[in-house]
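**Student:** Sequence first, predicted model second:
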Amino acid sequence: MSGVFVRVALDHPVPTLFDYRCDAALAPVPGMLACVPFGKRRAVGVICEVTTHSDVPNERLRGVEALCAACEPLSEEWLALVKFAGDYYQRSLGEVALPALPQALRDPERWPRLFAPQERYRLTATGRTALPEALPARASALRRLAAALAASDAPPGADDPAGADGSCGLDAADARALHPKASATLAAWQDAGWVVLERVAVGAASPAPGPVPLTPGIAAEASAAPERPTLTAEQAQAVEAIAAARDFVPFLLHGVTGSGKTEVYLHALDALFTARPDAQALVLVPEINLTPQFEAVFRARFAALGGDTPIVTLHSGMADGERARAWLAAHTGRARIVLGTRLAVLASLPRLALVIVDEEHDPAYKQQEGLRYSARDLAIWRGKQLGIPVVLGSATPSLESWWQAEQGRYRRLTLARRAVADAALPTVRLVDLEDERRRGRSSVDGISGPLASALKARLERGEQSLVFLNRRGYAPVLSCDSCGWLAGCPRCTAYVVLHKPERALRCHHCGWEARIPRSCPDCGNVDIAPLGRGTQRVEETLAELVPGARVLRIDADSTRRKGSAEALFSDVHAGEVDILVGTQMIAKGHDFQRVSLVGVLNADTALFSHDFRAGERLFAQLMQVSGRAGRAGLPGEVLVQTRYPRHALYQALARHDYVGFAEATLAERRDAHLPPFVYQALLRAEARTLEGALGFLAQGAAALAGIEAAARVTVYDAVPMTIVKVANVHRAQLLVESASRAALLATLRAWQPSLRALKGALRWSLEVDPLDI
């Protein structure tokens, strides 16, 4: 057959490309988005190959319905990235490529509106001179609008700046957010010749801008960045090393909490943009709630950076349209800094020159459903692919990254001291709960006497305290003392959590919810009571235990609404909170200037977990939350309540000895043949019965016998997962591992066709480098 044919990647588990006939007037090219018929529906795919021949019979070939000409084609480097991710994580190319795109791009019905020209306002040369003098001194809203125009605009060379350097200016929607009467005001400024209105094509790339000199007056308001702190000697050495890298260099920036890792990032970016005005940078953070504070710091520092959208954020909490616009700004090169969570690692950045992964140890960088990829590992591969430096920052690096640095594969940069001159690491005290009990010093609902006294002392001194408990809700279970009944989820093999403010029992695994019963459903006893404690109960206890204290709780329940987390953290920074109670959301990344005390509750449970990574996670968690104390010169103190104060983990924590903990744990892992000394993969199966899930895994294990590469792979017995049943679906897993990564991946590739042929499971998945076993 002759003609033009395209091979398209679709979001489908079959590991193949799909052939289509292309009769469009526009010539297709690899990387272009195409709308194609697929079964009884329409689907959007990515064209990976263009050819003049197809092996599919003509009568079976269907034609491409539409090409997305408005969107610049995805680059060869991006296609290579998603192909690598698919090969490594055992997924088809389309299962990686399509979910990496914003939802709006995957809906052809939204293409016309998505790529409709946007209205942008720009200052003219006359406006730059006349507008500052024409604004009343007290017209703060008008001055904000004018400052935003100055900050977003490139300096034109004439009164009509159209085409001066591509699409710059202030978006009409952003203008309306700054001033309630922005449209009328900007129209008046147009009539005066101070402003011009442009319509900018969203999908078109703009020329790479350089740094923008801002006009005095308005510019001073637009770029009112805080004074840059003087770098310490350690920070300066780190920045110099990163700036000097001209090829792929993976840096492990190991800095204690409060050592100024963010300042190193900022200076490294500054050096990058000075050397390469057209460059782009990718900055990854582990959680959505960290993006607002990072974005504020970056915008303040780089207010004068060129381009119409110099800094954009990308995360799953954004609205579809908002995320699509940010993605397109990165894809076309208009966004110079892309700040985001793990999904941003797959963003299209044509001029990417530096990748930064903050809190690189955080498990949140590993996707736990769908494509189970590690954003940190893909960031490293992407740096190697492009020949650019990658910076991994953490006070408690993952043992995998630490081991790579020990082997010389990563270059270690150390910040051993806090950046603020009079700030020292907090003192860690271990409160022995068994000793407290023997001495007759009973705790009040989980709050020991020493911790209660310390909280009251901080309140009297006007300082803030933080109480950390990584368990949300009021209590982990509701129980009956008479018959031993425990409130369980009818759909899961798990207890339901009591949420007292909502008067509800809620399953944190499947979402099932019910009202709190008036009596025990088994024996009728009305004296049912909560067992254990969560953040809601601790919040209630502290309000009674520390009279007069303003107690605030921050967890997944209190931050459900968009923007709520940012508002609550603002209250803490403003000094409107005396005691902050929270889960891991408050443990990392936040710079609480007034916090001088951290209390840790219920940390011991992780010491007895079946997961060999539990100790590493606990140590990182405790080090991170301890680092919230004493950051601004106030003497910091950390009280950890435990029944095992002589445990090696707590002793290392008291010494702030990450290096000693890492060396001891790596020695244990080496002796036990655990990662990073072996490579693992996990086959999971879900079925209507546990027997069905285990039977599928047994058949899968038997299928390995005929695979040559499997001779170098160890296969363990299939076992039920820790939470066996979730939403009436039973789950089991089978672990395979090898000392050779190549042998493991070859085995998995050869194994998949056999697994697809098996029956009995509702769903099954393969996960490479699992974190939760």
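**Tutor:** Noted; the coordinates are in hand. Numbers count the residues shown, from 1 in each chain.

**Student:** From here on, just use CA atoms for contacts and neighbour counts.
**Tutor:** Noted.

**Student:** what's Tyr89 in contact with, if anything?
**Tutor:** For Tyr89, the contacting residues are Leu371, Arg372, Tyr373, Leu766, Glu767, Val768, by Cα atoms under 8 Å, 6 or more residues apart in numbering.

**Student:** what do you get if the cut-off is 6 Å, keeping everything else the same?
**Tutor:** Tyr89 is in contact with Val768, counting by Cα atoms under 6 Å, 6 or more residues apart in numbering.

**Student:** The stretch 451-600 of the chain: helices as residue ranges?
**Tutor:** 535-545, 564-573 (DSSP state H, counting those that start in this stretch).

**Student:** hey, which of these is tucked in deepest?
**Tutor:** Stretch with highest mean neighbour count among the helices of the stretch 451-600 of the chain: helix 535-545 (a mean of 19; mean count of other Cα atoms under 10 Å).

**Student:** For that one, give me every contacting residue.
**Tutor:** Helix 535-545 is contacted by residues Arg472, Gly473, Tyr474 when judged by Cα under 6 Å, 6+ apart.

**Student:** Cys492 is in contact with Lys725, correct?
**Tutor:** Yes - Lys725 is in contact with Cys492 according to Cα atoms under 6 Å; the separation is 4.7 Å.

**Student:** For these two, indicate the residue with more neighbours.
**Tutor:** For Lys725 versus Cys492, the count of surrounding residues by other Cα atoms under 10 Å is larger for Lys725: 25 against 21.

**Student:** For that one, give its distance to Ala494.
**Tutor:** 8 Å (Cα to Cα, to the nearest Å).

**Student:** before we go on, here's another structure to hold up against the first:
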Amino acid sequence: MSHRLAVVVPTPAHSSISGPLSYLSELPLAPGTLVRVPLGKREVLGVVWDDGDLPENERTEANTKSIAGALQGVAPLDGAWIQLVAFSSLYYRRGLGEVALAALPPQLRDLTTVQLARRLKRPPDAPAEEPSDRAPELTPEQRTALGAFEESGGPFLLFGATGSGKTEVYLHAVQSLLARDPQAQALVMVPEINLTPQLQERFVERFGAGNVTAMNSGMTHPQRLKSWLAAHTGAARIVLGTRMSVFASMPHLKLIVVDEEHDPSYKQQEGARYSARDLAIYRGKLTGAKVLLGSATPSLESWQATDKGRYQRLVMASRVGQGRLPSVRLVDMNLQPKQTVFSVQLLEAIQQRIARGEQSLIFLNRRGYAPVLACTACDWKSECPNCSAFRVFHKIDRTLRCHHCGYTERVPRACPSCGNVDIAPVGRGTERLEEHLGELLADVKQANGEAVRIARMDADSTRIKGALEQQLARMHAGDVDVLVGTQMVTKGHDFRRITLVAALNADSALFSSDFRAPERLFGLLMQAAGRAGRDAAQAEASEMWVQTWHPQHPLFAALRRHDYPAFAAQQLKEREQAGMPPFGFQALVRAEARTQEAAQAFLNTASSAAQSVEGADRVTLYSAVPMSIQRVANVERAQMLVESPSRAALQRFLAGWQPVLQAAREKGVIRWAVDVDPLAI
């Protein structure tokens, strides 16, 4: 007797296959079982699903294919994982298969029973270190926060100043859980890959290598498979990962930590555009796991949730030991000579640090040598032929590189338009800033008489494997006097010798059309400031310098006081008046086509047809407009904003509008996607 199964398979977004397909099996298989199934001419990995999700025509089709086989030795994915995927698919308007199979390691499909047994068997002489029992003593604030966390259900927002010891609270929370429950698992999430190694080092030291595994997109397929199996079987008690780890199969999950919960990196920007932070909250509800969000500058959504009592706020306002937050100094660039990059005052302050053997951090959120290369004789600029953006000049390898599509060319010897040999960089990136600072400090010496050591840390300088670790090691060893970097240097790093942080060119976000720009800027500046003053002996002298053309802006007044609550209150008041998130709810429909006209025509047609969709009276549809970067890789992009004062009403409308969007797609439209709760508009 054959058994009919509902199986979720990998499908492209908005394909005709949106739910499970029907297959036959000689044996009944439980939901969550991993199987190999034929799909077209391929054999793919699938997940057995609840057959109640099968459409009627799939239940009665006569020529249903049989599965190729089940993965022996791999326990079925549990019900909570299935519910998490189903919710994500529904809320973020993506296919079940797209969400489910993206969460699984690709090599699972090719795994034989023998290979599986070999991977699960730990060699007798394995890399497992003994866990350390030398945990540092908690501060009174840490003890209070941890006690409140242990006593109630949450979710929790740990609002802790940079350097207040949030990581130690995470470690103690995990340690307490593992001591109470011999099977319990914990998921600890960080926003970016480059923060994983240092966190993993601390967790391995505390709990032993055999209990900890990492999970991020930078891993190879074999590494990802090994990590997934360790979590799925329960061998790994602790998973440290980036946003993708929110879908890790952890059958005994009891604790979820989301560090730097405000970070936009938790929002997926392609495929299923999910928020890993929000899904962590939902997963906690499904499994009964406690959820702890941590940040020195929480997202306004999470902050408002604590105001409303949906989350419990835990506060750690003081730094561990005698460290203190740096004093903030504003430099009015209106009073500086034209073309000034480093004000005289800032340059003197950097020189003082060098003389004392201390470190400085210069923050500029723009990589490359210069954002544009331009001709001095005609209007030619280094535009990308494939995108509506400029190619960035990288002096180190003499290339013009588009940071959107990757198109790269050698720098021309003369202007391609008029032949003028005098083509020059316009603006500054970190590479040019590093060079300029080297020129300004050429005659400055360290206390021992040696030349000043300047380093740069950005996506270009750390591209080669191991480069980031080398740069961090140099900083921690004191082999760098001045570090120039992008926002990657402002997050999570514990640089003990830095006593000065300077932010250049931060003003552009003050008047952005994106209503979230001030929130991101304030968070970035607060995080950058947090790199200074961590060592008690140097804390008194630590400073944060901000060069600005708008020193009277209220954002800087809050920054000078390190007053996030005041900044949040002002921003939330403005958001409420405008009906913006978290007081209103948004979705974007983005379309890509060969022409801008085709992209906008698709959106406008769908908008007109939306009036007949149930619930259209509860939403506002704005006009279709080009995206801020209109063309990428020769594809034109447009978007349409949808707003509603009710999350439920917006979801009901999107559900009814989805088939309308599918039907409105015409020739020339390459793809379209819905982005629920977008972070950038």
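**Tutor:** Thanks, I have the structure now. Only a predicted model underlies this, so the values are computations on that prediction, with no experimental measurement involved.

**Student:** in the second structure, what residue sits furthest out from the centroid?
**Tutor:** Going by Cα atoms, centre = their mean, the residue of the second structure most distant from its centre is Met1, 48.6 Å out.

**Student:** count of neighbours near the nearest residue to that one once chain neighbours are set aside?
**Tutor:** Closest residue to Met1 of the second structure apart from its sequence neighbours, by Cα to Cα, 6 or more residues apart in numbering: Glu26 at 6.5 Å. Residues lying near Glu26 of the second structure (other Cα under 10 Å) number 12.

**Student:** Tell me if I'm right that Glu26 of the second structure and Ser2 touch.
**Tutor:** Yes - using Cα under 6 Å, Glu26 of the second structure is in contact with Ser2, at 4.8 Å.

**Student:** As JSON lines, the helices of the stretch 451-600 of the first structure with distance to Ala702 of the first structure would be great.
**Tutor:** What follows is the helices of the stretch 451-600 of the first structure, written out as JSON lines (distance: least, Cα to Cα, whole Å):
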{"stretch": "helix 535-545", "distance to Ala702 of the first structure": "47"}
{"stretch": "helix 564-573", "distance to Ala702 of the first structure": "49"}
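
**Student:** out of those, nearest to Val719 of the first structure?
**Tutor:** The closest of the helices of the stretch 451-600 of the first structure to Val719 of the first structure is helix 535-545. By Cα to Cα, the value is 32.8 Å.

**Student:** I'd like to know how many residues surround Ser609 of the first structure.
**Tutor:** 11.

**Student:** Distance check, the equivalent of it over in the second structure against Ser628 of the second structure.
**Tutor:** Alignment note (TM-score structural alignment): Ser609 of the first structure maps to Ser512 of the second structure. Using Cα to Cα, one gets 12 Å for the distance from Ser512 of the second structure to Ser628 of the second structure.

**Student:** what does Ala296 of the second structure give?
**Tutor:** Using Cα to Cα, one obtains 30 Å as the distance from Ala296 of the second structure to Ser628 of the second structure.

**Student:** Which of those two has more residues huddled nearby?
**Tutor:** Ala296 (25 against 13).

**Student:** Show the contacting residues for Gly530 of the second structure.
**Tutor:** Here Gly530 of the second structure is in contact with Thr162 (criterion: Cα under 6 Å, 6+ apart).

**Student:** do you know how far it is from Ala161 of the second structure?
**Tutor:** Noted for Gly530 of the second structure: a distance of 8 Å to Ala161 of the second structure, by Cα to Cα.

**Student:** how about the residue sitting nearest the centre point of the second structure, secondary structure?
**Tutor:** Geometric centre of the second structure, nearest residue: Ser265, 1.3 Å, by Cα atoms, centre = their mean. Recorded secondary structure, Ser265 of the second structure: helix (DSSP: H, G, I helix; E, B strand; the rest coil).

**Student:** Mind telling me what it corresponds to in the first structure?
**Tutor:** Across the alignment, which pairs residues by TM-score structural alignment, Ser265 of the second structure is matched by Ala364 of the first structure.

**Student:** Tell me the spacing between its match and Val285 of the first structure.
**Tutor:** 9 Å.

**Student:** try Arg518 of the first structure
**Tutor:** Per Cα to Cα, Arg518 of the first structure is found 44 Å from Val285 of the first structure.

**Student:** The two: who's more crowded?
**Tutor:** Val285 (24 against 11).

**Student:** right, and the more buried one touches Leu343 too?
**Tutor:** No - counting by Cα under 6 Å, Leu343 is not a contact partner of Val285 of the first structure; they are 10.4 Å apart.

**Student:** which residues touch the match of Ser609 of the first structure?
**Tutor:** For Ser512 of the second structure, no residue meets the contact criterion (Cα under 6 Å, 6+ apart).

**Student:** Quick check: it vs Pro131 of the second structure, distance?
**Tutor:** For Ser512 of the second structure relative to Pro131 of the second structure (Cα to Cα), the value is 49 Å.

**Student:** and for Lys725 and Ala494 of the first structure, which residues touch both?
**Tutor:** In contact with both Lys725 of the first structure and Ala494: no residue, using Cα under 6 Å, 6+ apart.

**Student:** what's around the equivalent of Ser299 of the second structure over in the first structure, how many residues?
**Tutor:** When the first structure is aligned by TM-score structural alignment, Ser299 of the second structure is paired with Ser398. Ser398 of the first structure: 19 surrounding residues under other Cα under 10 Å.

**Student:** what residues are up against Ser398 of the first structure?
**Tutor:** Taking Cα under 6 Å, 6+ apart as the test, what Ser398 of the first structure contacts is His361.

**Student:** before we move on, what about Val291 of the second structure?
**Tutor:** Val291 of the second structure neighbours (Cα under 6 Å, 6+ apart): Pro155, Leu255, Ile256, Val257.

**Student:** Quick one: distance of the longest helix seen in the first structure to the chain centre.
**Tutor:** Longest helix in the first structure, counting residues (DSSP state H): helix 741-757. Distance of helix 741-757 of the first structure from the chain centroid (Cα atoms, centre = their mean, to the nearest Å) equals 30 Å.

**Student:** likewise stretch 477-493 of the second structure?
**Tutor:** 20 Å.

**Student:** same deal with stretch 417-435 of the second structure?
**Tutor:** With Cα atoms, centre = their mean, you get 31 Å for stretch 417-435 of the second structure.

**Student:** State the distance spanning the first to the last residue of it.
**Tutor:** End residues of stretch 417-435 of the second structure are separated by 29 Å (Cα to Cα).
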